[in-house]
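K.L.:
Sequence and predicted structure are below.
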Amino acid sequence: MLSKIFNKEYPEFWKKYTDSFKNPATKYVVISMETSGLDTDKDVIMAIAATSVINNRIILKDSFEIFIQHKAFNETSLDNEFITVSKVDKITESQSVEIILNYISNSILIGHRIDFDIEMLNKLLSKLKLGKIRNEAFDIEAMLNKILETNDKMYALDEMSNILKMPVSNRNSVADDAYSIALLFLKMKDKLGIR
């Protein structure tokens, strides 16, 4: 009985993900999510976008945006912006996990309030009886707080762009947010000595 528990057969994509940490990270991956709310116990991930940053360049051709199907979720509680994409093709949670883990591999994750995003991803992994996200992560809000020498102040993406004297995005999708986060990260990383 115990041997069955300890010798659980994990999916190939999970093995590939965990094996990737034998090597050092070679890129940053910027993640943005749309969730049904801010309660990690009750809410779900509706969409995820990601893009890579390599050698101080945003690699747009290496980006993705996926929408996740939730059978028991009532979409009428979402705002109009998200309802307009409700007709977009969606994939299952298990398909989304495979796509995400294959994409992020051992990279360093970047996000706006990244701890929440990682917690939501971990909840998804837990549903599939997999482990937790192992990636190192940087939060752009924490980076700005460090630069401004403030303590735990919260900033919207537009507010951060204004503070750093950058153009403000129209932000029509999670992919737009991922791109904005990538630009903000590039603007701040050298100031903080992040290589």
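P.N.:
Yep, that arrived.
K.L.:
From now on I want contacts and neighbour counts done on CA atoms only, so please keep to that.
P.N.:
Fine.
K.L.:
which ones are touching Ser20?
P.N.:
Ser105, Asn106 (CA atoms under 8 Å, 6 or more residues apart in numbering).
K.L.:
Would you mind naming the helix or strand containing the residue nearest the centre of the chain?
P.N.:
The chain has Ile31 as the residue nearest its centroid, 2.9 Å off, counting by CA atoms, centre = their mean. Element membership of Ile31, judged by DSSP states H and E, is strand 28-35.
K.L.:
what's in contact with the longest helix seen in the chain?
P.N.:
Longest among the helix segments of the chain by residue count, using DSSP state H, is helix 174-189. When contacts are defined by CA under 8 Å, 6+ apart, helix 174-189 is touched by residues 30-34, 47-51, 53, 56, 58, 64-65, 110-112, 140, 143-144, 147, 157, 160-161, 164, 169-171, 195.
K.L.:
try this one next to it:
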Amino acid sequence: MEWLKELINQLQPVDKNAPAFWHRYSAALKEQPSRDTPLSEAEFVVFDTETTGLDQRRDKVLSIGAIKVRGLQVLVSDTFECLVQQEGAPATKSAEVHGLLSSQLEGGIPEREAVEGFIDFIGNAVLVGQHVAFDIGMINQMLKRQGISGKLRNRSVDTAHLAIRLERRHADSHTLKTAEYSLDALCERYNLPTEDRHTASGDAFATALLLLKLLSLAKKRGITTLGELMKG
């Protein structure tokens, strides 16, 4: 009943007191592309967040990286990237992974400005990420802290789930090895570069390249429209 969920999302009223960027976003969602849209014509925003940890309720976003894919091409000139000011944030184990220091984050932008810029960037595009539900959840928490009652309502594609779907059509789920579907493993399998891993922009770019590989594989499986891609 994905179509019903989309209809409900489109009919949700917008708080008249919401900031201008949220009104722009809500208006854009009313013009989401049809499920019959060919994948070759669809616009995707591939994004990643670096965070203080994995608890969506308590941890915070330190950086966001996003890049657009349109016409089955990665648009390297159409990107969004920011560091987010979060007091004391790097004093966590996650700092060992993303490498962000307090001194770097001090040069970042306020959370309100970061989430507003990201929302304006994505518009009604299909959101794509490796385990994208986590990143969407972190953005939703940013919105909540800024007094926005709504959440992201774009269609979304998880590259890990899509890879599993395309590669293991008839396989037993009990034999699935999740490590084989990490971003590093998938990039290695498809001979994709992985420079700047564990930075938001680097991971977004690697995931965008992975998306193109998966869309090519999807075409061979007879998947050619957004609606077909969103199934399963």
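P.N.:
Structure's in. What do you need? Everything quoted here is computed from the prediction, not taken from an experiment.
K.L.:
sorry, back to before: if you line the two up, which stretch of structure 2 does the longest helix of structure 1 fall on?
P.N.:
On structure 2, the counterpart of helix 174-189 of structure 1 by TM-score structural alignment is residues 200-215.
K.L.:
ok now that stretch, how far from the chain's centre?
P.N.:
10 Å (CA atoms, centre = their mean, to the nearest Å).
K.L.:
average offset between it and structure 1?
P.N.:
Here the mean offset of stretch 200-215 of structure 2 against structure 1 after fitting is 0.7 Å, by mean CA distance after the TM-score superposition for structure 1.
K.L.:
In contact with the one in structure 2 that sits across from Ile68 of structure 1 in the alignment, which residues?
P.N.:
Structural alignment places Ile68 of structure 1 opposite Val84 in structure 2 (criterion: TM-score structural alignment). With contact set as CA under 8 Å, 6+ apart, Val84 of structure 2 has these partners: Val61, Leu62, Ser63, Ile64, Leu105, Gly108, Ile109, Pro110, Glu111, Ala114.
K.L.:
Secondary structure element holding the fourth one?
P.N.:
Secondary structure here is read from DSSP H and E; on that basis Ile64 of structure 2 sits in strand 61-70.
K.L.:
what's the answer for Ala89 of structure 2, then?
P.N.:
Counting by DSSP H and E, Ala89 of structure 2 is part of no helix or strand.
K.L.:
Go ahead and confirm it touches Leu100.
P.N.:
No: using CA atoms under 8 Å as the test, Ala89 of structure 2 is too far from Leu100 to be in contact (9.1 Å).
K.L.:
Name the nearest residue to Gln10 of structure 2, sequence neighbours excluded.
P.N.:
Closest residue to Gln10 of structure 2 apart from its sequence neighbours, by CA to CA, 6 or more residues apart in numbering: Lys30 at 5.8 Å.
K.L.:
Residue in structure 1 paired with the one you found?
P.N.:
That one, Lys30 of structure 2, aligns with Lys22 by TM-score structural alignment.
K.L.:
How many neighbouring residues does that match have?
P.N.:
9 (other CA atoms under 10 Å).
K.L.:
What segments of structure 2 are helices?
P.N.:
2-11, 20-29, 95-98, 102-105, 111-122, 132-145, 159-167, 183-189, 200-220, 226-230.
K.L.:
Specify the stretch among the ones you listed that is closest to Lys177 of structure 2.
P.N.:
Closest approach to Lys177 of structure 2 among the helices of structure 2 is made by helix 159-167 (10.1 Å; CA to CA).
K.L.:
counterpart of Glu228 of structure 2 in structure 1?
P.N.:
Using TM-score structural alignment, Glu228 of structure 2 has no partner in structure 1.
K.L.:
How much space separates Glu228 of structure 2 from Val45 of structure 2?
P.N.:
Using CA to CA, to the nearest Å, Glu228 of structure 2 is found at 18 Å from Val45 of structure 2.
K.L.:
ok, the two, which is more surrounded?
P.N.:
Val45 (27 against 16).
K.L.:
If we ignore the residues flanking it in sequence, what's nearest the more buried one?
P.N.:
Val45 of structure 2's closest residue in space is Lys68 (CA to CA, 6+ apart), at 4.5 Å.
K.L.:
just checking, that neighbour touches Val46?
P.N.:
Yes: between Lys68 of structure 2 and Val46 there is a contact at 6.2 Å, judged by CA under 8 Å.
K.L.:
more neighbours, the two?
P.N.:
Val46 (33 against 26).
K.L.:
Isn't that one up against Arg70?
P.N.:
No: between Val46 of structure 2 and Arg70 no contact is recorded; they are 10.8 Å apart, counting by CA under 8 Å.
K.L.:
Buried deepest among the helices of structure 2, which one?
P.N.:
Greatest average neighbour count among the helices of structure 2 goes to helix 200-220 (a mean of 21), per mean count of other CA atoms under 10 Å.
K.L.:
now that helix against helix 159-167, angle please.
P.N.:
Helix 200-220 of structure 2 runs at 20 degrees relative to helix 159-167, counting by axes from the mean of the first three to the mean of the last three CA atoms, to 10 degrees.
K.L.:
which residue lines up with Ala163 of structure 2 in structure 1?
P.N.:
By TM-score structural alignment, Ala163 of structure 2 lines up with Leu144.
K.L.:
Now for its match: which residues touch it?
P.N.:
Met160, Met188.
K.L.:
With Lys151 of structure 2 instead?
P.N.:
Asn140, Leu143.
K.L.:
Quick one: map it onto structure 1.
P.N.:
Counting by TM-score structural alignment, the partner of Lys151 of structure 2 is Lys132.
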